[in-house]
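Q: I need the structure of the sequence given here:
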Amino acid sequence: MSSSLPPRPFPAGPIASITGTAVVVRGDDIDTDRIIPARFLKCVSFEGLAEGAFADDRTELAGAHPFDRAEHQGASLLLVNRNFGCGSSREHAPQALMRWGIRALVGESFAEIFYGNCLALGLPCLTAGHDTMRALQEAALAAPTEPLSLTLAEASLEGYGQRWPLELPAGPLQMLTTGQWDATGQLLSHHAELSRTLAALPYANGFH
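A: From the prediction side, this is the model:
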């Protein structure tokens, strides 16, 4: 189930657009236990979770799972169906997808907690109606190596000879395009102010 591709950098700061090929994982109500089986939750860090992404499904399909097929290695966009990420609230699920290489998801709908966990990692989750999603998946399956361009501000996907209208609520759009989702990045960007505050704290400088 491993990929020979080098790891790609994780998202950081504002996210305006994402370009890459797509991988399709069909089916409604795909839960977090299928995305990352419980046995992988014993890890002490999120490193290495890419191996666990859809691990049981991939074992069952013996190399035929979309995440194992050669034409999908390096894919950045995951195309899914209804209620993706339902079940437990495990934050390992979007971590596993991100570490495999996914940078955005497009589907009919997403479970609320999974959606929030993705947003906290800078993984946009955009939605489309059933008919649009079905047509988009068919187009992706027919041209698996064709690159797509996802634009967040317009909530649209360009590719396969057309523009696909999507939906992204105003709140997540603002967080993603301004970098507000990236709490660590915001913290580091205020290093000087934090250092001054720390220097002024008596208990941080040996005083009691």
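
Q: contacts and neighbour counts: CA atoms only from here.
A: Fine.

Q: which residue is nearest the centroid of this protein?
A: L123 (3.8 Å; Cα atoms, centre = their mean).

Q: Could you also give me the structure for this next sequence, so I can compare it with the first?
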Amino acid sequence: MSQVKGIQGQALPLVGNDIDTDRIIPARFLRCVTFDGLGEHVFADDRQQQGGNHPFDLPQYQQATILVVNRNFGCGSSREHAPQAIIKWGIKAIIGESFAEIFLGNCLANGVPCVTASHDQVQALQGAIAEDPNLMVDLDLTSSSVAYGDQSFAVVLSDGAQQMLLDGQWDTCGQLVQNRNQIVATSQKLPYLQWTTGAA
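A: Here you go, the predicted structure:
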């Protein structure tokens, strides 16, 4: 299973409250059969409107693995494509003031921690990243903290979500593969899986 104990790397500041899933990935891109290729369309309409000046287009943020957002990020429809588009672009963790519940759950199901902090802490981090795009940000899930430069602050993640990430339990496919022998053993004891043939 894939344990997620922390994410370290450059970050991308995305300023604004109530950024919904339709902005994250417009509806016309939901017809894809797989999620491959969604990353290039993340924030497609916003990026087009801003003519290359959207944070996801700026060259200084192209190596970012951590997204820093404000209040109620991922609100709107429950489309799983929204976190998938962000993930396919290269984001591995999100730090914000608050998240829409379904969006947060969809991120957790993909092993992407969404941690929260106060408005002032998030705003200060966004400002520091804008000032120095090469700033390294360290999200430590074991200590529930974020560190950058000479600054650090505590972040909030529910106990259940934190444990799932630390133990790798978020990775349901990984659990199935890891426990294959137990699954086979259990299936052999189930009477409805024991097929018998005989003359009618």
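
Q: got the contact list for the residue nearest to the centre of structure 1?
A: When contacts are counted by Cα atoms under 8 Å, 6 or more residues apart in numbering, L123 of structure 1 touches 11, 98, 102-105.

Q: Am I right that it sits in a helix?
A: No: under DSSP: H, G, I helix; E, B strand; the rest coil, L123 of structure 1 falls outside any helix and is assigned coil.

Q: longest single helix anywhere in structure 1?
A: helix 130-142 (DSSP state H).

Q: What are the buried residues along it?
A: Using 16 or more other Cα atoms under 10 Å as the test for burial, helix 130-142 of structure 1 gives 132-134, 136-137, 140.

Q: again, but for stretch 155-175 of structure 2
A: Neighbour-count burial for stretch 155-175 of structure 2 flags 155-157, 161-166, 168-171 (criterion: 16+ other Cα under 10 Å).

Q: Format the residues you listed as a markdown table; extra columns: secondary structure.
A: A markdown table is the format used below for these (three-state DSSP):
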| residue | secondary structure |
| --- | --- |
| V155 | coil |
| V156 | strand |
| L157 | coil |
| A161 | helix |
| Q162 | helix |
| Q163 | helix |
| M164 | helix |
| L165 | helix |
| L166 | helix |
| G168 | coil |
| Q169 | coil |
| W170 | coil |
| D171 | coil |
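
Q: For structure 2, which segments count as strands?
A: Ranges of strands in structure 2, per DSSP state E, are 6-9, 11-13, 66-68, 93-96, 114-116, 137-140, 145-148, 151-154.

Q: correct me, but G149 of structure 2 touches M136?
A: Yes: between G149 of structure 2 and M136 there is a contact under Cα atoms under 8 Å: 7.4 Å.

Q: These two: who's more crowded?
A: A direct count of neighbours by other Cα atoms under 10 Å for G149 of structure 2 and M136 places M136 higher, at 17 against 10.

Q: pretty sure the more buried one is touching G9, no?
A: Yes: the pair M136 of structure 2 / G9 is scored as a contact, 5.2 Å apart, by Cα under 8 Å.

Q: Trace N134 of structure 2 over to structure 1, please.
A: Matched by TM-score structural alignment, N134 of structure 2 corresponds to T145 in structure 1.

Q: on that earlier part again, the residue nearest to the centre of structure 1 and S149 of structure 1: what is the separation?
A: To S149 of structure 1, L123 of structure 1 is 15 Å away according to Cα to Cα, to the nearest Å.

Q: Can you give me the buried ones in stretch 136-143 of structure 2?
A: For stretch 136-143 of structure 2, burial by neighbour count (16+ other Cα under 10 Å) applies to 136-141.

Q: can you put the residues you listed in CSV and add distance to L193 of structure 2?
A: As requested, the buried residues of stretch 136-143 of structure 2 are exported to CSV (distance: Cα to Cα, whole Å):
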residue, distance to L193 of structure 2
M136, 53
V137, 51
D138, 49
L139, 46
D140, 45
L141, 42
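
Q: Farthest pair within those?
A: Across those, the longest distance by Cα to Cα is 16.1 Å; it joins M136 and L141.

Q: re the thing from before, list only buried entries from the contacts of L123 of structure 1.
A: By 16+ other Cα under 10 Å, those give 98, 102-105 as buried.

Q: Just send those residues back as JSON lines, with distance to L194 of structure 1 too.
A: Output for these, formatted as JSON lines (distance: Cα to Cα, whole Å):
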{"residue": "M98", "distance to L194 of structure 1": "30"}
{"residue": "I102", "distance to L194 of structure 1": "33"}
{"residue": "R103", "distance to L194 of structure 1": "31"}
{"residue": "A104", "distance to L194 of structure 1": "32"}
{"residue": "L105", "distance to L194 of structure 1": "35"}
